[in-house]
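> Okay, structure incoming, though there's no sequence with it:
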């Protein structure tokens, strides 16, 4: 509690009053955006000791300013399906904060996408990008388009129409999108091609997550999953624990989940369960990752088909039940708020030792609080899943220099960044009286860098 003991109780109360007032301002302005408000409250609440120690952030009204996007773009995306019917979706891009660099953040294609989700993701991206140590600001984008069941031609038609509008607001020194849920190498390729055609020039650094043939980086596809495991391994190492010999449950079966499973297995863990949006599989002998990759990464199949090849495994309909599988380490890698308070309690009762958030805010606030109150190691998303954007920034650096690093060099840089994020988060938590609370530590470390840059640049 060393920082809190150095300030007067009146300073602490002033900081709490300011946080309450600032959050209420944000809530009134965004009253129907629950995901965004959830992310804002988590950040604001963790900053009380910082505000008490450094009243300059209150004087400059940093909370109100940092919670308001610099720009929010909403646009229609008309396209034609394979039956010749005109379809219309809604596209989004939030350019949230550019204090430390150009906007950087993924594009998500999913029916659930709306302004609240995009703003929540963009707000989180500010602090996540700051933690990486790379010169990148916070942004995010997407559309309420469902790529599931669409043909390649329909995907191309939609992504080209999406880029027709988005291209007006992006560039290698302005806003650099990447992939996210529903947006992989195929979608990035179509968007890059359309951007190149519209602009009439080859700006390799305008999108990341590109194919290796046209400016992509080794390890980008694996980066978020690998980075998650690197972070959790560092977190566990401090407590004398390790992935080696541990049982792991991973939700999801997209890139993050697949490569978290791969790296966990390389570290000596046994992954026994994973899922998709329909249900989950449990294989007590350990998941055969090559089968899951063939089904999900290359085949666009359902996870239920795993049991056709491995009859010793079991398939269960519904996703939430995956957290009833006993494990030492749980890695939620599917989507926001996928783990509620009840699921957290079951994990705790079954003896879980560590949680690493691979998705963006996959644990509800109540679930996260239960883990922390129970002394469970908890790796928060904006720190633990920063590997993807870290390697995206490395891809930008390679594009700028017209060079490509080897897979081994890029992976080594990734591991170094994740270790540094963990250490910065631990240090900030300790310095501000929150030792052991990595959520507060990463929020504080990410915030102070951006806030100081905002003050230096004036009221803009």
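All right, it came through fine. Since this is a predicted model, take the numbers as computed values, not measurements.
> CA atoms for contacts and neighbours, from now on please.
Noted.
> Leaving out the residues flanking it, which one is nearest to residue 421?
With CA to CA, 6 or more residues apart in numbering as the criterion, residue 421 has its nearest non-adjacent residue at 5.9 Å, and that residue is residue 131.
> State the helix or strand in which the closest residue to residue 60 other than its chain neighbours lies.
With CA to CA, 6+ apart as the criterion, residue 60 has its nearest non-adjacent residue at 7.1 Å, and that residue is residue 455. In this structure, residue 455 sits in helix 438-456 according to DSSP states H and E.
> Alongside the first one, take a look at this:
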């Protein structure tokens, strides 16, 4: 362990205890940039490491709301405004019982690097609440969103912090949040992204993260003389990211073999058809059902995609730390060609290390799933200029941004046994961009 890594460990233990997810995300970055940091005295002189690890601010608040039975409910809400040297804070809002300060710090930290890779003027942030929308009526979800915005509106603005959606926060929830923001402030402005195109949202925002993963994957394969066509693709998750990644894979001629949820995995032995995809989207996104209830493919209860089928390409699109060491060993043993992260930090540390040691194609989440925030950036541009762009224009721009991100990931690294180390390259590029801005600002 280098002195920098030792200093990082001591700082995290002292200043951010009980934050396992955050520690994992930080280690992954600083393991990659340690040598560069050591060779540049200015980084130490300006204490970039410690400044980069401490969020600008963490806002925590109580969210009180009333359910359909007239019972007052209490949840905890947060907004982590991590770093704004590259632009206004930008990052999603997540509603899920798993949300806590550690998770949001890790997501906010990752967001700083992800946004740096897009080339757009965006800082990093993240927010959410430990509210569980499952089983709640639409009216209850609306009242919760309004109560959350009642507290959040004081801390956001189009040039301050521009939240977006994330897990369990889609266009409907963004609409509720935005409507209450307008009521509270009497201002119609681009303070939230992920809105409906009917009132300031961008075409293609819903599809962007899933499509972006596949655009990055295509660039990665092409750089190594490979093609996506006819490849067997294992996808985890059945939310927006997973299903739109599946859609784009099918349209590119790949065979989507799996999708999954918390109950198990649905396997399509010869690849999912577009008709089957439509039925799954209706079930998951419109009826909020389980894949167990679908009438296509084969159901494997309590199995993840990595143990339910074989495939050359893996797209984990569910949640953090969903792929452990055992699953990675199986993937590699089944002739894995490439893995691209649709979720944020879906690999455990053990799984990450095994994949790096195997020297296979690896698209890290901060690069591969940046399509969503990229189109959020485009939505901000449309709002600022009072324009609305077509789906074709947005999709073309998204494809170009993902190609640029791919190229930035290999800008500072060389091939190792014929393979570009994308994770290291993404961390190096983003770190250097953030560090240069922080030094230019002086002591901030």
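Yep, it's here. Here the structure is a predicted model, which means the values were calculated and not measured.
> Any chance you could compute the TM-score here?
After superposition, the two chains reach a TM-score (TM-score structural alignment, normalised by the length of the second structure) of 0.97; 441 aligned residues with a CA RMSD of 1.6 Å.
> Return the residue of the second structure aligned against the residue nearest to residue 421 of the first structure.
Using TM-score structural alignment, the equivalent of residue 131 of the first structure in the second structure is residue 117.
> go on, residue 360 of the first structure?
Aligned partner of residue 360 of the first structure by TM-score structural alignment: residue 344.
> what sits against its match?
With contact taken as CA atoms under 8 Å, 6 or more residues apart in numbering, residue 344 of the second structure is in contact with 107, 319, 320, 365, 366, 369.
> Need the counterpart of the second one in the first structure.
What it means is residue 319 of the second structure. Superposed on the first structure with TM-score structural alignment, residue 319 of the second structure falls opposite residue 335.
> go on, the fifth one?
The criterion is TM-score structural alignment: under it, residue 366 of the second structure has residue 382 as its aligned partner in the first structure.
> Can you check which strand is longest in the first structure?
Longest strand in the first structure, counting residues (DSSP state E): strand 86-97.
> All the helices of the stretch 301-450 of the first structure, in order from the start?
Here the stretch 301-450 of the first structure has its helices, by DSSP state H, counting those that start in this stretch, at 306-309, 341-349, 365-373, 381-384, 387-401, 407-431, 438-456.
> And the residue nearest to residue 60 of the first structure? What does it align with in the second structure?
By TM-score structural alignment, residue 455 of the first structure lines up with residue 439 in the second structure.
> Settle this for me: the match of residue 131 of the first structure is touching residue 432, isn't it.
No: applying CA atoms under 8 Å, one finds residue 117 of the second structure not in contact with residue 432, separated by 10.6 Å.
> Which one's more surrounded, these two?
For residue 117 of the second structure versus residue 432, neighbours defined as other CA atoms under 10 Å are more numerous around residue 117 (27 against 17).
> for residue 105 of the first structure, helix, strand, or coil?
Here residue 105 of the first structure is strand, with the state taken from DSSP: H, G, I helix; E, B strand; the rest coil.
> roughly how far apart are the equivalent of residue 397 of the first structure over in the second structure and residue 150 of the second structure?
Mapped onto the second structure by TM-score structural alignment, residue 397 of the first structure lines up with residue 381. Going from residue 381 of the second structure to residue 150 of the second structure by CA to CA, to the nearest Å gives 26 Å.
> What of residue 274 of the second structure?
Here the criterion is CA to CA. By it, residue 274 of the second structure lies 41 Å from residue 150 of the second structure.
> More neighbours: the two, which one.
More neighbours surround residue 150 than the other of residue 274 of the second structure and residue 150, with 16 against 13 (other CA under 10 Å).
> Tell me the residue in the first structure aligned with the more buried one.
In the first structure, residue 150 of the second structure lines up with residue 164, judged by TM-score structural alignment.
> Help me confirm that that match comes into contact with residue 194.
Yes: between residue 164 of the first structure and residue 194 there is a contact under CA under 8 Å: 7.5 Å.
> All the strands of the first structure, residue numbers only.
Going by DSSP E, the first structure shows strands at 71-80, 86-97, 103-109, 137-143, 175-178, 247-251, 270-275, 279-282, 314-317, 329-332, 354-356, 377-379.
> out of those strands, which comes closest to residue 299 of the first structure?
Comparing these by their distance to residue 299 of the first structure (CA to CA), the top pick is strand 270-275, with 15.4 Å.
> Mind listing what's buried along that closest one?
270, 271, 272, 273, 274, 275 (16 or more other CA atoms under 10 Å).
> Please apply the same query to stretch 93-109 of the second structure.
Across stretch 93-109 of the second structure, burial judged by 16+ other CA under 10 Å covers 93-96, 99-109.
> Stretch 281-295 of the first structure: how far from the chain's middle?
Stretch 281-295 of the first structure sits 24 Å away from the centroid of its parent chain (CA atoms, centre = their mean, to the nearest Å).
> Start and end of that stretch, how far apart?
End-to-end distance of stretch 281-295 of the first structure (CA to CA): 13 Å.
> re earlier: can you tell me which of the helices of the stretch 301-450 of the first structure comes nearest to residue 216 of the first structure?
When these are compared by CA to CA, helix 387-401 sits nearest residue 216 of the first structure, at 6.5 Å.
> Can you give the contact residues for that closest one?
Counting by CA under 8 Å, 6+ apart, 104-105, 129, 132, 134, 136, 178, 204-205, 208-209, 215-217, 219-228, 404-405, 410, 414, 417-418 sit against helix 387-401 of the first structure.
> Please, a PyMOL command that selects the buried ones among these?
The PyMOL command for the buried members of the contacts of helix 387-401 of the first structure (criterion: 16+ other CA under 10 Å) is given here:
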select buried, resi 104+105+129+132+134+136+178+204+205+208+209+215+216+217+219+220+221+222+223+224+225+226+227+228+404+410+414+417+418
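> The first structure: which residue goes with residue 128 of the second structure?
For residue 128 of the second structure, the residue aligned by TM-score structural alignment is residue 142.
> er, residue 81 of the second structure actually
So residue 81 of the second structure corresponds to residue 95, using TM-score structural alignment.
> nearest residue to that match other than its sequence neighbours?
The shortest distance from residue 95 of the first structure to any non-neighbouring residue, by CA to CA, 6+ apart, is to residue 139 (4.6 Å).
> Please name the residues that touch that neighbour.
Per CA under 8 Å, 6+ apart, neighbours of residue 139 of the first structure: 93-97, 103-106, 121-123, 125-126, 175.
> show me the contacts for the equivalent of residue 250 of the second structure over in the first structure.
Aligned by TM-score structural alignment, residue 250 of the second structure pairs with residue 265 of the first structure. Contact partners of residue 265 of the first structure, counting by CA under 8 Å, 6+ apart, are residue 271.
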